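1. Next input, structure requested:
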Amino acid sequence: MVRIKQRYILFDILSPPSSEHWEAYSESRDSALLHLHQVSSSEISAKYLLQVIRQVLQDHYGDFGAGSAGISLVVKYFSPKTSTGIIRCGRQHLDMIVAVLALINRLGDKEVIMRCIHVSGTIKKCENVSIKRDKEDIIRMQRKRK
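-> Below is the predicted model of the structure:
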């Protein structure tokens, strides 16, 4: 018997600036990072994200895409504080799920950009990449303050 191979997708949710906040966004790269990476609203949870992903999967790939890719789809982790999460999907449906993440442009009443950061065969590697990215961002912000 062959085991089903899974892939883990590390993603984050970016909040693009509204028209009145473009000046603060364009000051520097660090201020742009601060404005893009915002705390997610309380209505966004792992369960809500899974519903949105499955709905977009249904809309763009139809019944076959939703049925084949949606079965193994699980949001393993989501942090509203960092707007970062990890999705598990089947290896054969990886490209479809990454495309669906790119197609999502609204969560609730807020416009968002969902970005795939890293793909791995183990959840541990995704966690390590997430921790490394967060440390680099913290160090960059601390240097800016000095």
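2. Every contact and neighbour count from this point should use C-alpha atoms.
-> Will do.
3. The longest helix belonging to the chain packs against which elements?
-> Ranked by number of residues, the top helix in the chain under DSSP state H is helix 46-70. Contact analysis of helix 46-70 by 3 or more Cα pairs under 8 Å, 6 or more residues apart in numbering; DSSP states H and E lists strand 74-79, helix 94-103 as its packing neighbours.
4. Proceed likewise with the subsequent sequence, for comparison:
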Amino acid sequence: MVRVKRRYLCFEVVPNGGDHNLTTGYRKLDITERQVRDTVRQTIADIYGDYGLASVQLSFSLKRFNQTTRTGVLAIKRSVHTILLTALPFVKRINQLDCFLKSIHLSGTIRGCLKALAVHHNKQIVKLRGQLSKTTSSSLLSSVANQRLISDIESAHKDIETSLLVHRIAYQPSSSAATEDNIDG
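-> The predicted structure follows:
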């Protein structure tokens, strides 16, 4: 019997209006895993019709979604992963939240996606800490909330590192990723 080969897609939910920087605020999303999964399925049905929905229905699943970091991992059979990739940009709204889905990484293993999420979270932490250090003392209340946000992202990062250990992968963050983000930021 031939094994089923899958593709794993890391994504980020980005609300419209640029609300993912510290100056405008960064809030936890009020959407669930089920709403994300159902919205992506409905988008596939809208674009590809019954054929597209039937071809991905049994193999499509949402493996992980974190409301705080706004990241998740979708899994689908390798033979139909292009249907998912082409339908993803057409997601414009999830549970009355105007947003879009940004692809972070496509991998053949869940381990590869977890590594990519760990790198993505490291970049977010470095970026948010840089923004936090630039805030003035007059916005002390917002900096306390932002410190809480950074600790939430760090705890989600630790959860991913634990998952990597379960999958027997040693993750070692590269210092080049942190320095690249400081150059851009």
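5. quick one on the thing from earlier: which part of structure 2 lines up with the longest helix of structure 1?
-> Matched against structure 2 by TM-score structural alignment, helix 46-70 of structure 1 falls on residues 33-57.
6. quick one on the thing from earlier: I'd like the helices and strands packed on helix 46-70 of structure 1 as JSON lines, with distance to L10 of structure 1 and mean neighbour count appended.
-> Putting the helices and strands packed on helix 46-70 of structure 1 into JSON lines (distance: least, Cα to Cα, whole Å; neighbours: other Cα atoms under 10 Å) gives the following:
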{"stretch": "strand 74-79", "distance to L10 of structure 1": "9", "mean neighbour count": "16"}
{"stretch": "helix 94-103", "distance to L10 of structure 1": "10", "mean neighbour count": "17"}
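7. Find the nearest non-adjacent residue to the residue nearest the centre of structure 2, please.
-> Central residue of structure 2 (Cα atoms, centre = their mean): T71, 2.1 Å from the mean position. Among residues not flanking T71 of structure 2 along the chain, E12 sits closest, at 4.3 Å (Cα to Cα, 6 or more residues apart in numbering).
8. Next, the alignment partner in structure 1 of that neighbour: secondary structure please.
-> Using TM-score structural alignment, the equivalent of E12 of structure 2 in structure 1 is D12. Under DSSP: H, G, I helix; E, B strand; the rest coil, D12 of structure 1 falls in the strand class.
9. Does D12 of structure 1 touch I104 like I think?
-> No. Between D12 of structure 1 and I104 there is no contact under Cα atoms under 8 Å: 12.0 Å.
10. Quick check: neighbours shared by those two?
-> Shared contacts of D12 of structure 1 and I104 (Cα atoms under 8 Å, 6 or more residues apart in numbering): M114.
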